[in-house]
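Peer 1: Sharing a model prediction with you, sequence too.
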Amino acid sequence: MNKYKKILLGIVLIGLAFMAVFAYTVYDTFFTSNTNFTEGTYEVLIPTGADYNTAFLAMADAVEDRDELHKTAQRKGYIKNVKAGRFIIEPGMSNNDIINAVRSRNIPLNVRFNNQERIEDLAGRIASQIEPDSLTLLEVMQDKTFLEENGFTKENALTMYLPNQYEFYWNSSPEAFRKRMLASWKSFWNESRLAKAKELGLTPQQVTSLAAIVHKETAKNDERPTVAGVYINRLKSGIKLDADPTVIYSKKLEDSDFNQVIKRVLYKDLTIDNKFNTYKYTGVPPGPIVTPDLKAIDAVLNYKKHDYYYFVADIDNFGYHDFSKTLSEHNRKADRYRRWISSQNVNR
């Protein structure tokens, strides 16, 4: 009898030892740290439609033991349940933590943009921050049916995209991005702003296009309402805006080169036959020459009422402008400015 008890006890002890080894192995595989970095975080981007191999490679460089990570993925059924998105691996994470993170913790990011001169530029800027490529984004952003249904044209489509910081999932679709931007545009154009635009006799798109000129003319927020007032005065009087930034934009369009830097507008540039050129055509351009910031839009809506019709860069107060009520007064100040800029050897 004692013999059988000893055998049974031995079997139990072996079983317990095996269970202990198994438990340790499982614990070591699942719950001990497997990251190969101690500071910061590791961003894992898993594309839409990715298979397990693609997902595994996206996170593999962050771990010490790839085999153990793979075993954990198998045991937790992740191999057949890959999710697209942006995931974060933190220092000290175990295999279990990592697989849980990439399976269910899609982390949004902040998408930012400003100073985009064309919708093509905006598409490229957005594509550098979220998954869709620029061509796909551009196709959706320029969709004719969408634009017509929401009161936009191909030329003023850029007005819908208000520079700001927006939270998106990295794997957001182009349609989701566009939908969010339209909602933000509608939210910005509340009853108060719409009423002010109507009082000016302008649509929100025209206000934004005019604000783009103001934005380009001056970076000084305290001066923008005054600059806006000049353009409003000229519009009300039926005078061409004669805005140099629109000439620069027209020159870039004519040359098909938006990378060129133009510091000085030449007389010959004023004759460029393009609807964006306000030296050639009366009224607000058919679209914006840049994505104006929100303060520039509000500067137009809340323009300063005055009798100025002209302005030129103030060489005594850099960054600001010298305003005039009459053309003769303006010409004297403009001549002074031209002599100064010529002395600086700025030819283009």
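Peer 2: In hand now; what should we look at? Residues are numbered from 1 along each chain as shown.
Peer 1: contacts and neighbour counts: CA atoms only from here.
Peer 2: OK.
Peer 1: now the strands for the stretch 201-348 of the chain?
Peer 2: 310-313, 321-324 (DSSP state E, counting those that start in this stretch).
Peer 1: again with the stretch 1-150 of the chain
Peer 2: Ranges of strands within the stretch 1-150 of the chain are 42-46, 85-89, 109-113, based on DSSP E, counting those that start in this stretch.
Peer 1: Nearest to R338, out of those strands?
Peer 2: With respect to R338, and counting by CA to CA, the nearest of the strands of the stretch 1-150 of the chain is strand 109-113 at 34.2 Å.
Peer 1: List of residues touching that closest one?
Peer 2: Outside strand 109-113, the residues that touch it by CA atoms under 8 Å, 6 or more residues apart in numbering are 122, 125-126, 129-130, 163-170.
Peer 1: Tell me the buried residues in it?
Peer 2: Neighbour-count burial for strand 109-113 flags V111, F113 (criterion: 16 or more other CA atoms under 10 Å).
Peer 1: re the thing from before, now the strands of the stretch 1-150 of the chain as a markdown table including distance to Q344?
Peer 2: Formatted as a markdown table, the strands of the stretch 1-150 of the chain follow (distance: least, CA to CA, whole Å):
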| stretch | distance to Q344 |
| --- | --- |
| strand 42-46 | 48 |
| strand 85-89 | 50 |
| strand 109-113 | 33 |
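Peer 1: And the contacts of stretch 271-285?
Peer 2: Taking CA under 8 Å, 6+ apart as the rule, stretch 271-285 contacts 206, 209-210, 235, 238-243, 246-247, 249-251, 270, 286-287, 289.
Peer 1: typo on my end, stretch 242-257
Peer 2: Residues contacting stretch 242-257 (CA under 8 Å, 6+ apart): 213, 216-217, 258, 260, 262, 265, 269-270, 272, 274, 276-279, 289.
Peer 1: now those: which count as buried?
Peer 2: 213, 216-217, 258, 262, 269-270, 272, 274, 276-279, 289.
Peer 1: Pasting the second one now:
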Amino acid sequence: MPKPHFSLKRALIFLVMTLLLLSLAAVGAGVAWLRMPLSLPADKVDFVIDEGTTMRGIAHQMREAGIAVPPDALVAYARLTGVDRRIKAGGYEVARGESLWTLLKRLSRGDVTQREITIIEGWNFRQIRAALRRHPDVRQTLEGVDDATVAAMIGASTSHPEGLFFPDTYLFAVGSSDIDILRRAYRAQQRELAEIWEQRDAELPLGSPYEALILASIVEKETGMEADRRRIAGVFVNRLRVGMPLQTDPAVIYGLGEVFDGNLRRRDLRADTPWNTYTRRGLPPTPIANPGRASLLAAVQPEKHKYLYFVSRGDGTSAFSETLERHNRYVARYQLGRGKANPPSPAQPSPQAESSTQAEAVQP
């Protein structure tokens, strides 16, 4: 009986050694094949590996991108060497002349291809969505998805996503989805807002960080010169304190939506919408744009003064006044006095519309 047992043991050892030698031979052959230049349809090819994709799925995505690789051989090699357990998700780029060996090392390191997109201070959400749609390296997933659903997808507590995205330049891997970029911008805005809210003036007539965000969005749209930012915020804070309508034209324009043709008319100021700060007192129900850090800080740390009015001088700066009488003189000088042959109507402010440029501004 012992001899058969001994023979069986030797046979098993022989089988294992044979398989090991065959595996090593396969690896050696594979290394030579892996170092051959890849066949590509262009000088550079991008492809995306989604989270959780199997090695066979990765091989399929590479072939779909035009990278000529034999899937079975690639999968076998990756499993044998353990490469399949180290590959990281993201967007990658392969250039003509590179080998699969080089590419696999890049996939293992997670050297994703970086692209960037910039959200501009003062953009509204419609403009952000348009920029995401135009970017050739952003994977589109929000076609036909309404704003309320987008707000839910990013985890917002409000159904209106306006103002929730921090203006900044965001780097991303080729093939990242539009909703992933929005989630990052949303989290960045939440961090900024939470930090800045802690720095607010103790006497600020705002009840929540969201109200500060609304005011900051107005300040963002109203400011033509950085030096005026906190002073403009102070005007709106003073109006909130005494119960005056904010009378800010950018909010009216926002309420008009896509029907606004660039020409704000007197009838627009009288057409009631939730964002018409001529017909309704207090803050509008939502932000009207996406404010940057400077406007957020101005909203919670406004300049302390007695001004209730301001009007554009036409050079980016504003003229401030405490009384309606003086304000009307500034309107006549800086607004009505321009181009005497065809002076603009008071109800037709410049594109960077200023608060209470109208001669009919309400007194406290």
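Peer 2: Everything's here; your move. Every value quoted in this text rests on a predicted model; they were computed, and no experiment measured them.
Peer 1: Out of the strands of the stretch 1-150 of the first structure, flag the one nearest I11 of the first structure.
Peer 2: Among those, if distance is taken as CA to CA, the winner is strand 85-89, at 42.9 Å.
Peer 1: That closest one vs the second structure, average distance?
Peer 2: Following the fit onto the second structure, the mean deviation recorded for strand 85-89 of the first structure is 1.7 Å by mean CA distance after the TM-score superposition for the first structure.
Peer 1: tell me, that strand lands on which residues of the second structure?
Peer 2: Strand 85-89 of the first structure corresponds to residues 90-94 in the second structure, going by TM-score structural alignment.
Peer 1: For R105 of the first structure, which non-adjacent residue is spatially closest?
Peer 2: F87 (6.3 Å; CA to CA, 6 or more residues apart in numbering).
Peer 1: Oh, that last question was meant for N96 of the first structure, not what I typed.
Peer 2: Per CA to CA, 6+ apart, closest to N96 of the first structure is F30, 4.9 Å.
Peer 1: now for that neighbour: what does it line up with in the second structure?
Peer 2: Aligned partner of F30 of the first structure by TM-score structural alignment: L34.
Peer 1: Report the contact partners of that match.
Peer 2: Residues in contact with L34 of the second structure, defined by CA under 8 Å, 6+ apart, are S99, L100, W101.
Peer 1: which of these lies closest to V27 of the second structure?
Peer 2: Once CA to CA is applied, the member of the contacts of L34 of the second structure that ends up nearest V27 of the second structure is W101, at 12.2 Å.
Peer 1: corresponding residues in the first structure for stretch 232-239 of the second structure?
Peer 2: With TM-score structural alignment as the criterion, stretch 232-239 of the second structure aligns to 227-234.
Peer 1: Next, count neighbours for G49 of the first structure.
Peer 2: Using other CA atoms under 10 Å, the number of residues around G49 of the first structure comes to 10.
Peer 1: err, S343 of the first structure, not the other one
Peer 2: By other CA under 10 Å, the residues close to S343 of the first structure number 9.
Peer 1: try E51 of the second structure
Peer 2: Number of residues near E51 of the second structure (other CA under 10 Å) recorded here: 10.
Peer 1: Give me the neighbour count for the closest residue to it other than its chain neighbours.
Peer 2: For E51 of the second structure, ignoring the flanking residues on the chain, the nearest one in space by CA to CA, 6+ apart is A89 at 5.1 Å. Residues near A89 of the second structure, counting by other CA under 10 Å, number 19.
Peer 1: doesn't G57 make contact with A89 of the second structure?
Peer 2: No. A89 of the second structure is beyond contact range of G57, at 12.0 Å (criterion: CA atoms under 8 Å).
Peer 1: sorry, back to before: nearest to A20 of the first structure, of the contacts of stretch 242-257 of the first structure?
Peer 2: Nearest to A20 of the first structure among the contacts of stretch 242-257 of the first structure is F258, at 68.3 Å by CA to CA.
Peer 1: contacting residues around the nearest residue to D133 of the first structure once chain neighbours are set aside?
Peer 2: Leaving aside its sequence neighbours, D133 of the first structure sits nearest to A127 (CA to CA, 6+ apart; 5.2 Å). By CA under 8 Å, 6+ apart, the contact list for A127 of the first structure reads D133, S134, L137.
Peer 1: For R234 of the first structure, see how far away A127 of the first structure is.
Peer 2: 39 Å (CA to CA, to the nearest Å).
Peer 1: What of D244 of the first structure?
Peer 2: 15 Å.
Peer 1: that older thread, so which of the strands of the stretch 1-150 of the first structure gets nearest Y310 of the first structure?
Peer 2: That would be strand 109-113 among the strands of the stretch 1-150 of the first structure, by CA to CA, at 31.4 Å.
Peer 1: how deep is N164 of the first structure tucked in, by neighbour count?
Peer 2: Neighbours of N164 of the first structure (other CA under 10 Å): 13.
Peer 1: Am I right that it is in contact with N114?
Peer 2: Yes. Between N164 of the first structure and N114 there is a contact at 7.3 Å, judged by CA under 8 Å.
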